[in-house]
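Q: take a look and give me a structure for this.
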Amino acid sequence: MFEVAVIEDPVAAQAALDPARARLLGEPAEPASAATPAGRLGSPRQEVHHHLRARERPGPIEPAEERREGNVIERVMRGTAASSVISPVALAAVAPDPARAPDQLSARWLLAVAARLVRDVGHLVAAAARARRRVATFTIDGEVRFASAADRAAFAQRLAEAVTALAGEYHDEKAEGGRVHRLIVAMHPYVANGQDGDVEGGVR
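A: As a prediction, this is how the structure comes out:
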């Protein structure tokens, strides 16, 4: 089972956004029929089966096996990931475009860039799964506590200069067989345990 699954199919995304179906997202972590989550959630078996089928195409649920008992065939489902994220590909009509209004100091532009990141990595993960290969990625996740807004601005400036210099050192426009990689560096006020945190301290 993967840690995160990216949902790109519009039908699967619609199913995941439905409140009743969303409750089932974490249910079939182990192979189980509709009767198992139905019992835990107190929902009719037929209703759960309908929701699972809607989420199956393609999404965080996949068929595991079929069991025949007399004239009844029971389809056993299993989760493909512990959690899911919906790619902007599934909502193409309203997907944000980072190229529309680039602004390094805009929180909304950061959202657009993050959405593009989900879209692109989702494509890479799907392609790598089909080819049974790993995706070459590198991630830095850290925290920086600034004493003042001026320090934050100075850090952002030096970070931009350092990344630009490093990228210039290794970027080779004419390298034969070279492959272009997208580089994203993001910084935002720290949010603790799903709470707002120091939001005011991060507002310009």
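
Q: hey, let's count contacts and neighbours off CA atoms from now on
A: OK.

Q: list the contacts for Glu3?
A: Listed by Cα atoms under 8 Å, 6 or more residues apart in numbering, the contact set of Glu3 reads 81-83.

Q: to compare against the first, here's the next sequence to fold:
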Amino acid sequence: MQDVEVIEDAVAAAVALDPVRARLLRELAVPASAAGLAARVGLPRQKVNYHLRALEAHGLVELAEERRHGGITERVLRASAASYVVSPAAVSAGAADPDATPDRVSARYLVAVAARVVREVGALVRRAGTGGRVPTLTVDTQIGFRSAADRAAFAEDLTAAVLDLAARYHHDDGRPHRLVVAAHPIPEEDS
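A: Have a look, this model is predicted:
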């Protein structure tokens, strides 16, 4: 089971976002058979089987084991990932294209960059496979600005520091990494 799976396909996203199927995916963090899952979620086994087939067809659940009981084989399934993120590219191919937005200080540009990060890191995770590691770095912090002037001065200082570090550590023959530095106000309901 992967830690996180980025869903790129629109049909797979629709399958995963169905409320019943989303609940089954959460429940399948612990492997279960259709009968066991039906008892946990209070749905008929046939209905659970129907939804499990749809999830399995899109690679969202996988076979964990098969158990034989006399002449019957019980399939035990598990979610393919601990969590799922739907890539904006599943909705719109241009969603993850920052070059389509010339205004680099707009919210639209920031969302496009974030969408590209989701798409690119999702592809790296898929290529690395289960248990594979992807060399990433994340800095996440909060800062309070007293004024727009302080925010602008901070942006200038941060830009100079990042450009200095990039110039110091960049090598033309090195493996390229993408560095994204973003800032946005925290929505009031999250603070």
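
Q: what ranges do the strands span in the second structure?
A: Using DSSP state E, the strands found in the second structure span residues 2-7, 32-33, 61-69, 72-79, 81-86.

Q: quick one: closest of the ones you listed to Ala167 of the second structure.
A: Closest to Ala167 of the second structure of these is strand 2-7 (Cα to Cα; 32.2 Å).

Q: how far does the closest one sit from its chain's centre?
A: Relative to its chain's centre, strand 2-7 of the second structure lies at 6 Å (Cα atoms, centre = their mean, to the nearest Å).

Q: just the buried residues of it, please?
A: Neighbour counts over strand 2-7 of the second structure (16 or more other Cα atoms under 10 Å) mark 2, 4-7 as buried.

Q: what is the nearest of those residues to His177 of the second structure?
A: Val6 (19.5 Å).

Q: helices along the first structure, start to end?
A: For the first structure, the helices defined by DSSP state H cover 10-17, 19-22, 35-41, 45-55, 107-131, 149-170.

Q: wait, what's in contact with Arg119 of the second structure?
A: Neighbouring residues of Arg119 of the second structure by Cα under 8 Å, 6+ apart: 6, 8, 87-89, 96.

Q: residue in the first structure paired with it?
A: For Arg119 of the second structure, the aligned residue in the first structure is Arg119 (criterion: TM-score structural alignment).

Q: burial count for Leu52 of the first structure?
A: Leu52 of the first structure has 25 neighbouring residues, counting by other Cα atoms under 10 Å.

Q: name the nearest residue to Arg55 of the first structure, ignoring sequence neighbours.
A: Ala12 (5.0 Å; Cα to Cα, 6 or more residues apart in numbering).

Q: isn't that neighbour right up against Ile61?
A: No: using Cα atoms under 8 Å, Ala12 of the first structure makes no contact with Ile61, being 9.6 Å away.

Q: hang on, the earlier thing: ranking the contacts of Glu3 of the first structure by neighbours, who comes first?
A: Ala81 (19 neighbours).

Q: now it: closest residue in space that isn't a chain neighbour?
A: Phe2 (4.4 Å).

Q: measure that neighbour to Glu27 of the first structure for me?
A: Noted for Phe2 of the first structure: a distance of 15 Å to Glu27 of the first structure, by Cα to Cα, to the nearest Å.

Q: ditto for Phe146 of the first structure
A: Counting by Cα to Cα, the separation of Phe146 of the first structure from Glu27 of the first structure is 41 Å.
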